[in-house]
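**Q** below are the sequence and a predicted model for it; my questions follow.
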Amino acid sequence: MPRFLHTADWQMGRSYSRFEAEDAAALVEARFQAIEKLAGLANEYECDAVLVAGDVFDAQTVSDRTIRRVFNATRGFSGPWVMLSGNHDAALVESVWTRARRLEAVPGNVHLALEPGVIELEQAGLAVLCAPLTQRHTYSDLTEPFNSLETPEGLVRVGLAHGGVQGLLSEDIDATNPIAPERSEVARLDYLALGDWHGTKRIDERTWYSGTPEPERFRNNEAGQALVVDIAGSGEKPEVTPIRTGRYQWHQWRETLAVESDLAQLLERLQALPESSVIDLRLEGSVTLAGEEKLLRALSVAEARFRSTQCDRSELHLEPTEDDIAELKADGYVGEVVEALRNQQQDDDSDVAREALAILAGLLRDKEQEADQ
């Protein structure tokens, strides 16, 4: 009974320019570690092969070092790997794949599916029907030839392709590259392993997207997994088991704060996240000075605890209460400045006034604490 690991969209060489250098480096390294984990899973689950459904590399221009590291990371599994070219690493006349071959970086057990056809893995019991992309965008269904491709009797027919199943995915997938939703049935496939959708997704019982093994976007689409696929034999239905592979969890929250309990609930949710989180917050609404102090303290803790914490507070207004103002003990001219900043922020929606008010409040608190010591 053939068993294989289905993965895709490694996007090796991807950069993370929006992050701090230390965080970006860690996110890049996690992608190499994901390949090593895939090799370990293939051994652990006694897989007969690993099928990679496109976009191994993020671009044709990745460094030679990245190319070598990718193939080095596969060495933990000595069985066959089949790597398909996708839209990011299309099999052009001169491509990342031709460089990999010139570098002699491709191990003997790695099969590069750069031309349409069948790769027969007899020991694995698989016939892999391949539809590689030879250019970034196509407007015809490259899996259509699967209908007429013949495979040896007794081998399980597995399609390997990269693109969007027509009518079943959102419009923001990476490229056009259409795939007919009925392809597995019409082409008599036992399984169709797809890439391009970066999350795990079942199209039908024989057609799946594995998703990327390491998340790299703020989308709630079950990214960070690989699929272990068991097929009892030709014509039998596959048994598909998602396996968690991702190291980091990406969370993007858009929150509106209006009352004190809103902030309390936000900080409670933040506290509950694991340390392997990548967090993007955008806050709007209003917060008191006391609430602002709690928020800034929590964000400071989060920045040290999580892999990355980014927070946009430009739409979050400071609305000091009378108790806030009284606690600051801002008498005379200072009190007038506090009130002026408070009014300017409300009237002009001023980020400068907001920040100035927060800084002044902090200075007044520090002064008060020093006086009490």
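**A** Sure thing, it's come through.

**Q** can we go C-alpha only for contacts and neighbour counts from here?
**A** Fine.

**Q** tell me where the chain has helices.
**A** 21-44, 64-73, 96-102, 183-186, 260-272, 289-305, 322-328, 332-348, 351-372 (DSSP state H).

**Q** need the residues that contact the second one.
**A** Right, helix 64-73. The list of residues contacting helix 64-73 from outside it, by Cα atoms under 8 Å, 6 or more residues apart in numbering, reads 12-13, 32-33, 35-36, 39, 96, 99-100, 103, 105-107.

**Q** tell me which residues of that helix come out buried.
**A** Using 16 or more other Cα atoms under 10 Å as the test for burial, helix 64-73 gives Ile67, Val70, Phe71, Asn72, Ala73.

**Q** want to throw the contacts of helix 64-73 into CSV with distance to Glu236 and neighbour count?
**A** As requested, the contacts of helix 64-73 are exported to CSV (distance: Cα to Cα, whole Å; neighbours: other Cα atoms under 10 Å):
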residue, distance to Glu236, neighbour count
Met12, 34, 21
Gly13, 38, 21
Phe32, 34, 21
Gln33, 34, 19
Ile35, 29, 25
Glu36, 31, 19
Ala39, 26, 23
Val96, 37, 24
Arg99, 39, 16
Ala100, 37, 15
Leu103, 41, 12
Ala105, 37, 17
Val106, 33, 19
Pro107, 32, 15
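
**Q** here comes the other one, which I'd like you to weigh against the first:
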Amino acid sequence: MLKLLHCGDFHLDSPFSSLDVKRSEERRRGLCRVFARVMELASECECDAVLIAGDLFDCSYICPDTVAAMKDAFAGYGKPVIVAPGNHDPYTDGSIWASRRAVFPENLHVFRSEELSSFDFPELALTVWGYAFTSDRLDRSPLSGAGSLSRPGRTGVLCAHADIVSPLSKYAPVTPRELADSRLSYAALGHVHNPPEPAVYGATVAAYCGFPEGRGFDEQGYGSVSVVTIDEGRVTDIRRIRVGEHRYLTARADITGAVNDAGAAAAAARSAADIADPASTSLRLAVCGDVAVEYTPDTARIAASLGDCGFYSLEVEDDTLPLLGDTSLADDMTVRGELYRTLLPKMREGSAEERRIAADALRIGLRALDGRSILDDGGSN
């Protein structure tokens, strides 16, 4: 029986450029802590090897303390660590992988070429196949024409940064047919940060590792890695284990009926109070519902009023709609009423984006018609 830890897409030394200098550094160091925790987890779970399916680093510039921490983590684990460089950390002459200054421990094995190759571990009866990105793109599948990669007396797995979702991808478009033809036990994939469920292609189970630590609102919740058990050449278990220490989260607060920011803030505070672990949460809160036509939520003011809720960071978005039952505007024979009646179908029946744009247009138009500034609109971002 083999037990493998499958991870990737750490994007160490991400700049977090939307944060201030202090918090950017906090998050950068946080990513390093998560990586160190993953390597400790591999030891705790008695994994036979670690598969890192690309994008361990975010770019070619890597801080010296990150390199030192990575080397210590690899050496501390002691067992085989296999890396398939991805489009963010390709194997090039100037990369960390080829640097003479970075003397890696002997248990680290890094693929160096776009051509499919393998590392063999006789003591584990394990063969790990893979390849490296050597630039920020790889517009062909390294598995094309490879056929069966199964070997007698060996458990075969693939460790790869690949896109099996889009056949026209510029990021190693490996196909389900190629995975099935490989006859490998497991394909440990990286690149898709919010992955689908594991899939079976022929005898091959293929899965993406997902993100270990979220870096933005497109990566929500606490990150995780996979511990994969393979017995007699068959995947018998894939266990997801949380490793993330910070999360991004979106939530909605219904402020229907609000006529001012005080009422909106009170409703938003009630919604925010239901969210656990605020100190480790970056929250994007959308205020929604039907509000008075004349009222535009001031998102900055509402966010400031929630400062005592203890979130690591908080932003508020306006997703409200004008109260469509406003008969005073529906019956208004002036330009104000005509504007309302013109936009009403879009606000009622349009897509979410069309409703938002129509609502903003109505609010801004009414401001202009009333002689008020349209620049103090606190509405949608």
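**A** Cool, got the structure. Keep in mind it's a predicted model, so treat the numbers as computed, not measured.

**Q** where does the TM-score land?
**A** Overlay of the two chains. TM-score (TM-score structural alignment, normalised by the length of the first structure): 0.74; 321 aligned residues with a Cα RMSD of 3.5 Å.

**Q** of the contacts of helix 64-73 of the first structure, which is the nearest to Arg3 of the first structure?
**A** Nearest to Arg3 of the first structure, judged by Cα to Cα, of those is Ala39 at 14.0 Å.

**Q** what do we get in the second structure for the closest one?
**A** Aligned by TM-score structural alignment, Ala39 of the first structure pairs with Met39 of the second structure.

**Q** distance of Gln11 of the first structure from Arg206 of the first structure?
**A** To Arg206 of the first structure, Gln11 of the first structure is 25 Å away according to Cα to Cα, to the nearest Å.

**Q** let me see the contact set for the residue nearest in space to the middle of the second structure.
**A** Nearest to the geometric centre of the second structure sits Glu219, at 3.0 Å (Cα atoms, centre = their mean). Taking Cα under 8 Å, 6+ apart, we find Glu219 of the second structure in contact with His193, Asn194, Phe211, Tyr248.

**Q** state the distance from Leu267 of the first structure to Arg313 of the first structure.
**A** Distance, Leu267 of the first structure to Arg313 of the first structure, by Cα to Cα: 15 Å.

**Q** let me see the ranges of the strands in the stretch 101-250 of the first structure.
**A** Assigned by DSSP state E, counting those that start in this stretch, the strands in the stretch 101-250 of the first structure fall at 110-113, 117-121, 126-131, 156-162, 164-165, 178-179, 191-195, 201-204, 207-209, 225-230, 239-244, 249-257.

**Q** reformat those strands as a markdown table; add mean neighbour count and distance to Val287 of the first structure.
**A** Converted to a markdown table, the strands of the stretch 101-250 of the first structure look like this (neighbours: other Cα atoms under 10 Å; distance: least, Cα to Cα, whole Å):
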| stretch | mean neighbour count | distance to Val287 of the first structure |
| --- | --- | --- |
| strand 110-113 | 19 | 56 |
| strand 117-121 | 17 | 61 |
| strand 126-131 | 26 | 55 |
| strand 156-162 | 28 | 47 |
| strand 164-165 | 24 | 44 |
| strand 178-179 | 20 | 48 |
| strand 191-195 | 29 | 44 |
| strand 201-204 | 14 | 40 |
| strand 207-209 | 24 | 43 |
| strand 225-230 | 23 | 39 |
| strand 239-244 | 16 | 38 |
| strand 249-257 | 16 | 7 |
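
**Q** could I get those strands as CSV with distance to Asn87 of the first structure?
**A** What follows is these, written out as CSV (distance: least, Cα to Cα, whole Å):
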stretch, distance to Asn87 of the first structure
strand 110-113, 13
strand 117-121, 18
strand 126-131, 12
strand 156-162, 8
strand 164-165, 11
strand 178-179, 12
strand 191-195, 10
strand 201-204, 19
strand 207-209, 15
strand 225-230, 20
strand 239-244, 24
strand 249-257, 24
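
**Q** so which of these comes closest to Val62 of the first structure?
**A** strand 110-113 (17.5 Å).

**Q** who's in contact with that closest one?
**A** Contact with strand 110-113 of the first structure is made by Pro80, Trp81, Val82, Met83, Leu84, Ser85, Ile119, Cys130, Ala131, Pro132, as judged by Cα under 8 Å, 6+ apart.

**Q** where in the second structure does that strand fall?
**A** Going by TM-score structural alignment, strand 110-113 of the first structure sits over residues 108-111 in the second structure.

**Q** how about the helices of the first structure in JSON lines, adding distance to Gly246 of the first structure?
**A** Formatted as JSON lines, the helices of the first structure follow (distance: least, Cα to Cα, whole Å):
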{"stretch": "helix 21-44", "distance to Gly246 of the first structure": "7"}
{"stretch": "helix 64-73", "distance to Gly246 of the first structure": "16"}
{"stretch": "helix 96-102", "distance to Gly246 of the first structure": "25"}
{"stretch": "helix 183-186", "distance to Gly246 of the first structure": "28"}
{"stretch": "helix 260-272", "distance to Gly246 of the first structure": "19"}
{"stretch": "helix 289-305", "distance to Gly246 of the first structure": "18"}
{"stretch": "helix 322-328", "distance to Gly246 of the first structure": "44"}
{"stretch": "helix 332-348", "distance to Gly246 of the first structure": "43"}
{"stretch": "helix 351-372", "distance to Gly246 of the first structure": "37"}
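
**Q** closest to Ala232 of the first structure out of these?
**A** Closest to Ala232 of the first structure of the helices of the first structure is helix 183-186 (Cα to Cα; 16.9 Å).
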